[in-house]
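Novice: what's the 3D shape of this:
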Amino acid sequence: MFQTEDTYKHQGMRKGLVNLLREKEVASEEVLSAIGKIPRHMFFDSVFHNNFAYEDLAFPIGAGQTISQPSTVAFQSTLLSIKKGDKILEIGTGSGYQTAVLLEMGAKVYSIERQRELFNTTKKVLQRLSYRANLYFGDGFEGKPTFAPFDKIIVTCGAPFIPPKLVEQLVVGGKMVIPVGEGKTQVMKLIEKLDNGDLNEESFGNFSFVPMLNDRQY
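Specialist: Coordinates of the predicted model:
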């Protein structure tokens, strides 16, 4: 049963989380402001998580997936340099928490989830919290060419390589944040599409994500 109350206690813990992330220097003030508005505990289906929802921890959310720890969400969001009105493709809707951060920052979000059970649940959670994203069940490797190009792309699962179709759907000058690597850890990459079609690539350390799935892996 998902929670519906955002108490003073929750708000206090959320403020504590924002202060912790500020101390860790993983996020811009714009990202911290968004995180400070989002009731993370409402993205869990158990009150058991009440005491942990605002700690910098990842948790399982069903279907073999996890809700990323807040510092990872904050770091990826900061790398994207999100501006109000940005058209963003998210690969891996997951719990919807990262989606909510993007929306709070004024982005227009198109989000794809590969797990049907999770897609159905998260759609209801975001609707209940009045977050309006364009949600799709499908293969993240394919992106969403119907609505391309995108100003930014964020991948919230571990990709074995940089999917060419996602690069194609990025505007010139656009940015993609993606954890790349096979196995238990990936390297966080920031990809920028240059005027001549080449890619500028930067690496930002090791992270651990659930694997990115396509139709053949499902």
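Novice: use CA for all of it now, contacts and neighbours both
Specialist: OK.
Novice: which elements pack onto the longest strand anywhere in the chain?
Specialist: The single longest strand within the chain, with elements called by DSSP state E, is strand 170-180. Here strand 170-180 touches strand 150-155, strand 186-193, going by 3 or more Cα pairs under 8 Å, 6 or more residues apart in numbering; DSSP states H and E.
Novice: quick one, strands of the chain?
Specialist: Counting by DSSP E, the strands of the chain are 59-62, 65-67, 87-91, 108-113, 134-137, 150-155, 170-180, 186-193, 199-207.
Novice: and residue 39, which of these is closest to it?
Specialist: Comparing the strands of the chain against residue 39 with Cα to Cα, the closest turns out to be strand 65-67 (13.5 Å).
Novice: just put the strands of the chain in TSV and tack on mean neighbour count.
Specialist: Output for the strands of the chain, formatted as TSV (neighbours: other Cα atoms under 10 Å):
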stretch	mean neighbour count
strand 59-62	14
strand 65-67	19
strand 87-91	26
strand 108-113	24
strand 134-137	18
strand 150-155	25
strand 170-180	23
strand 186-193	21
strand 199-207	13
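Novice: got JSON lines for the ones you listed, with distance to residue 14 too?
Specialist: Shown next, in JSON lines, are those (distance: least, Cα to Cα, whole Å):
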{"stretch": "strand 59-62", "distance to residue 14": "17"}
{"stretch": "strand 65-67", "distance to residue 14": "16"}
{"stretch": "strand 87-91", "distance to residue 14": "24"}
{"stretch": "strand 108-113", "distance to residue 14": "24"}
{"stretch": "strand 134-137", "distance to residue 14": "26"}
{"stretch": "strand 150-155", "distance to residue 14": "24"}
{"stretch": "strand 170-180", "distance to residue 14": "25"}
{"stretch": "strand 186-193", "distance to residue 14": "26"}
{"stretch": "strand 199-207", "distance to residue 14": "23"}
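Novice: one more, please, to line up against the first structure:
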Amino acid sequence: MEFAKERAELVARLKVHGISEKVLNSMLNVPRHLFVPAVHISSAYVDTPLNIGYGQTISAPHMVAIMCNLLDLQEGHKVLEIGAGSGYNAAVMAEVIGNTGTVYSTERIPELVKSSKSNLKAAGYRNVKVNLSDGSIGLPEHAPYDRICVTASAPSIPEPLVQQLRSGGRMVIPVGEMFQSLYLVMKKSDGTVVSKEWGGVVFVPLIGRHGFHFESKPYRHH
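Specialist: Okay, here's the model as predicted:
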């Protein structure tokens, strides 16, 4: 029960960020200690990012809360997440959208696909589907999405993700290399796209075709 007390105290502290009750309640229900490596379990409810191996991190709870808040998630939404990591961010979003919604998550590191699936199963989330794939190109087979959440910083806003966003949809994405900013991207009903800068952030880089460090394959385009 100690974890429940720590979690409640953490969520109470997140209120200073202007987070909606819906997101706060969802974070109250997600057992973050099930999504952190055993070596960091004592820090599970400290508001800080934690190393999950393979050069990746689980985001600080306040950043998860802010991104979910900006997305304005609703029950029944179909959400695309780029960067499953440990599965925690997907779990929070799954909690908000409920059993009638689905989170499709991409992850490029096979070991994290396996561990995130295991973490999500242990925490009881059945409405998250984790895929081993290049997140920078999205997941076109399930598009369009009501919301897209990108948990790695891109050199620019990837066009495939904009295309896979439903009219009236929202995307949050960090952009930049040395200096990163979080952007809220909104696609209006007429298809025009508006982006607003939220503020400075620090995320791991988005690796892939529309991200950083992509090595082109030796095939010919027709």
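Novice: now the longest strand of the first structure on the second structure. Mean distance?
Specialist: For strand 170-180 of the first structure, the mean distance to aligned residues of the second structure following superposition is 0.6 Å (mean Cα distance after the TM-score superposition for the first structure).
Novice: residues contacting that strand, please?
Specialist: For strand 170-180 of the first structure, contacts defined as Cα atoms under 8 Å, 6 or more residues apart in numbering pick out 76, 79-80, 148-162, 186-195, 197, 207, 209.
Novice: again, only this time at 7 Å
Specialist: 76, 80, 149-155, 157-162, 186-195 (Cα atoms under 7 Å, 6 or more residues apart in numbering).
Novice: in the second structure, point out the residues matching that strand.
Specialist: Taken onto the second structure by TM-score structural alignment, strand 170-180 of the first structure occupies residues 165-175 there.
Novice: report the distance from that stretch to the chain centre.
Specialist: Distance of stretch 165-175 of the second structure from the chain centroid (Cα atoms, centre = their mean, to the nearest Å) equals 12 Å.
Novice: same question for stretch 152-163 of the first structure.
Specialist: 11 Å.
Novice: for stretch 3-20 of the second structure, same thing?
Specialist: Centroid separation for stretch 3-20 of the second structure versus its chain: 19 Å, with Cα atoms, centre = their mean.
Novice: quick one: contacts of it?
Specialist: 24, 27-28, 45, 62, 65-66, 69.
Novice: 10 Å - rerun?
Specialist: 1, 21, 23-33, 41-47, 61-63, 65-70, 72 (Cα atoms under 10 Å, 6 or more residues apart in numbering).
Novice: give the buried residues for it.
Specialist: Neighbour-count burial for stretch 3-20 of the second structure, counted by 16 or more other Cα atoms under 10 Å, picks out 7-8, 10-11, 14, 19-20.
Novice: what does residue 51 of the second structure correspond to in the first structure?
Specialist: That one, residue 51 of the second structure, aligns with residue 60 by TM-score structural alignment.
Novice: give me the aligned partner of residue 9 of the first structure over in the second structure.
Specialist: So residue 9 of the first structure corresponds to residue 2, using TM-score structural alignment.
Novice: picking up where we left off before, now, among the buried residues of stretch 3-20 of the second structure, which is nearest to residue 132 of the second structure?
Specialist: residue 7 (30.3 Å).
Novice: residues contacting the residue in the first structure sticking out farthest from the centre?
Specialist: Distance from the C-alpha centroid of the first structure, by Cα atoms, centre = their mean, peaks at residue 196 (28.5 Å). Neighbour list for residue 196 of the first structure: residue 172 [criterion: Cα under 10 Å, 6+ apart].
Novice: kindly write the PyMOL command that selects the buried subset of the contacts of stretch 3-20 of the second structure.
Specialist: Selection of buried members from those for PyMOL, criterion 16+ other Cα under 10 Å:
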select buried, resi 23+24+26+27+28+29+30+31+32+33+41+43+44+45+47+61+62+63+65+66+67+68+69+70
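Novice: show me where the first structure has helices.
Specialist: 8-24, 29-35, 70-79, 97-104, 116-128, 164-168 (DSSP state H).
Novice: for residue 85 of the second structure, which non-adjacent residue is spatially closest?
Specialist: Closest residue to residue 85 of the second structure apart from its sequence neighbours, by Cα to Cα, 6 or more residues apart in numbering: residue 112 at 5.9 Å.
Novice: what residue of the first structure matches up with the one you found?
Specialist: Aligned partner of residue 112 of the second structure by TM-score structural alignment: residue 118.
Novice: ok, so what distance separates its match from residue 112 of the first structure?
Specialist: 11 Å (Cα to Cα, to the nearest Å).
Novice: need the overlap of contacts for the two.
Specialist: Common contacts of residue 118 of the first structure and residue 112, defined by Cα under 10 Å, 6+ apart, comprise 93-94, 137.
Novice: make JSON lines out of the residues you listed and add distance to residue 173 of the first structure.
Specialist: Formatted as JSON lines, those follow (distance: Cα to Cα, whole Å):
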{"residue": "93", "distance to residue 173 of the first structure": "24"}
{"residue": "94", "distance to residue 173 of the first structure": "27"}
{"residue": "137", "distance to residue 173 of the first structure": "28"}
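Novice: quick check, nearest of these to residue 85 of the first structure?
Specialist: residue 93 (19.4 Å).
Novice: I'd guessed the closest one sits against residue 125; true?
Specialist: No: in this structure, residue 93 of the first structure is not within contact of residue 125 by Cα atoms under 10 Å, at 11.7 Å.
Novice: so for these two, which sits in the more crowded spot?
Specialist: residue 93 (28 against 21; other Cα atoms under 10 Å).
Novice: what's the counterpart of the more buried one in the second structure?
Specialist: So residue 93 of the first structure corresponds to residue 84, using TM-score structural alignment.
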